[in-house]
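Peer 1: need the 3D shape of this:
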Amino acid sequence: MIKQITYLTFLDALLAGDKLLCQSIVKNLVDNKIPVETIYFDLFQKVMYRIGTMWEKNQISIPVEHHATQIIDELISVTLNASQKEEGNGKRCIISCVDKEYHLLGAKMVSYIFELNGWDTIFLGASTPPKTLVNYVMEKDPHVVGLSNNFHLNFLRLLETIELIKQARPNQQIYLGGQAIGQVADKLPKEHEGVKIFHSIMDLNKHLKEISLQTA
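Peer 2: Predicted coordinates for the structure are as follows:
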């Protein structure tokens, strides 16, 4: 658990564009052996959700939101490089944002969580068209496809992507996450097997470690 004062100081530094202070805060957490999944969830994810809400309410400008995003993007890579990865487990995942979803940091952190747990991870980034994604899934044959959806306006695109993947690969495991998932979870189709929703990076990390224990 990261202290509230650390979260608030980091948030203020991000909004002020103070990259050096943000770097110092994260370095201190890493030096104190705070697990990367804790940094991702208790700091980065919560801060991103807060900044996203502020942007939606016009409480901050687009340049401020973009600068904060770029700072966190750099820090995500720093924490990964400072972390110890599990031995490769032979499993592969593809992580992508749904079509017209351009906020990719959550999906990027998810891809790193898979990587830290020993998965061969393919991160496609923002806004992958459904048919293109399905073709790539067919080519790469992943154990899991992870889809990120941060805005409720993209919900129909999320549904389309799930439907196309399941038509092509009925047994494909699909993991869903993102800020908007909690708002639309009850609207997702119930008939598809193997579609799982994760509301936080911590939940995903716990799930992946349970899988690792089951297959050990």
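Peer 1: from here on, just use CA atoms for contacts and neighbour counts.
Peer 2: Will do.
Peer 1: just give me the longest helix of this protein.
Peer 2: When the chain is scanned for its longest helix (criterion: DSSP state H), the result is helix 62-81.
Peer 1: what packs against it?
Peer 2: Judged by 3 or more C-alpha pairs under 8 Å, 6 or more residues apart in numbering; DSSP states H and E, helix 62-81 is in contact with helix 4-16, helix 19-31, helix 46-56, helix 105-116.
Peer 1: please generate a structure for the following sequence too, so the two can be compared:
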Amino acid sequence: MTTSAASRALSDPDLSAEYLHLIGDGDEHAATELAVTLLEDGVPAQRIMVDLIGGTQGRVGELWAANEWSVAREHAATAVSERVLAAVAARVPVRPHRGRVALACVDGEWHGLPARILGELFRIDGWRVDFLGASVPGPHLITHLHQTGPDAVALSCMIPTRLPRAHAAITACRAAGVPVIAGGRGFGPGGRWAERLGADAWAGTAEEAITRLATDWPPAPAPEFPADFLGDEEYTHLVRSRPQLIETAMRRLAEAYPPVDEYDEQQLEATMEDFGHIADFLAASLYIDEPQIFLDFTAWTAAVLAARDVPAAALRAGLHLIRGQLIDFPKATATLDQALAGVKP
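Peer 2: Model (predicted):
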């Protein structure tokens, strides 16, 4: 490092930029040295984990979305940050004295670093933490609860498409008698969908989760939650017909969007994945009965495609092709119409 981290404040934007450069370059040694030097200079480990490692990870995602970083570079940088996190955590030994927490990412949720950071914060606060990792199948989670009897389950969901599985996990945890604290932007602004799915508590930040478990746990039993709006006929049809929807859309795409005739194999595979995302986000929107889930997704997708020089007409064509196969389902078509209105030609 050209400048000692010990002489700089964690709030210094140049420090975050340097750390971003190091993890983007795959320089695990220098990135770890920077973080450890901050720790030795008296910066609390929690702040290094949340502000430096966690904050920079958000920037990594932005760089991928802007097409400035490849998926491979994003993954490599994330792996470096995971090892930096482990190095900082190893220098802060704390004997458990509070209780036990099972921490898991929802089945299908692969963004594990935010949950791993939360786990280290729980540990520093005196909890015994069972970090189960990314994409934990619901039955495996419940087996673990029966085997270990934790005081709480902390469940992370970063993408709304995993909400149906989050609902299944929350329901099973409550049936097992273990209260659930939910976190992650997949549960919506302010965690408003976490309550609908039956979570006992919501935490918008790691600090909120720490405070909640330390001062107000276990919570009063959550009221029984209504399930009549979850997984209705439209949702069930969409999930069951997903393969056919994608296959039909791909077959009709050339007629609706002629430039696809020039796509290579990689572009066609990416297009098929995009149709899958459309189906999955629409399904999540129907499951929660919340069109905003899908509208946020299409707005984000339009920005990502624009960064990759894909015209909005391609997204509009894709949405029309899905809509054309769902004309008998009023909520789905109404949601798609709102999305199309928001994607400018």
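Peer 1: and Leu80 of the first structure, which of the helices and strands packed on helix 62-81 of the first structure is closest to it?
Peer 2: Closest approach to Leu80 of the first structure among these (C-alpha to C-alpha): helix 105-116, 7.0 Å.
Peer 1: got the contact list for the closest one?
Peer 2: Under the contact criterion C-alpha atoms under 8 Å, 6 or more residues apart in numbering, helix 105-116 of the first structure has outside partners 37, 40, 45, 69, 73, 76, 80, 83-86, 93, 95-97, 120-123, 125, 147-148, 178, 201, 205, 208.
Peer 1: related to what we said a few turns ago, what packs against whichever helix or strand comes after the longest helix of the first structure?
Peer 2: Proceeding N to C from helix 62-81 of the first structure, the next assigned helix or strand is strand 92-97, under DSSP states H and E. Here strand 92-97 of the first structure touches helix 105-116, strand 120-125, strand 144-148, going by 3+ C-alpha pairs under 8 Å, 6+ apart.
Peer 1: switch those over to TSV; also include distance to Ser212 of the first structure and mean neighbour count.
Peer 2: Shown next, in TSV, are those (distance: least, C-alpha to C-alpha, whole Å; neighbours: other C-alpha atoms under 10 Å):
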stretch	distance to Ser212 of the first structure	mean neighbour count
helix 105-116	11	24
strand 120-125	14	18
strand 144-148	14	23
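Peer 1: now distance to Leu21 of the first structure too, for these, in JSON lines please.
Peer 2: Shown next, in JSON lines, are these (distance: least, C-alpha to C-alpha, whole Å):
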{"stretch": "helix 105-116", "distance to Leu21 of the first structure": "20"}
{"stretch": "strand 120-125", "distance to Leu21 of the first structure": "27"}
{"stretch": "strand 144-148", "distance to Leu21 of the first structure": "29"}
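Peer 1: closest to Phe10 of the first structure out of the ones you listed?
Peer 2: Closest of these to Phe10 of the first structure is helix 105-116, at 16.7 Å (criterion: C-alpha to C-alpha).
Peer 1: with the second structure overlaid, how far apart is that closest one on average?
Peer 2: For helix 105-116 of the first structure, the mean deviation from the second structure after alignment is 1.4 Å (mean C-alpha distance after the TM-score superposition for the first structure).
Peer 1: and the most centrally placed residue in the second structure, which of the three is it?
Peer 2: Nearest to the geometric centre of the second structure sits Met158, at 1.8 Å (C-alpha atoms, centre = their mean). Assigned state for Met158 of the second structure: coil (three-state reduction, DSSP: H, G, I helix; E, B strand; the rest coil).
Peer 1: isn't it right up against Gly186?
Peer 2: Yes: under the criterion of C-alpha atoms under 8 Å, Met158 of the second structure makes contact with Gly186 at 4.1 Å.
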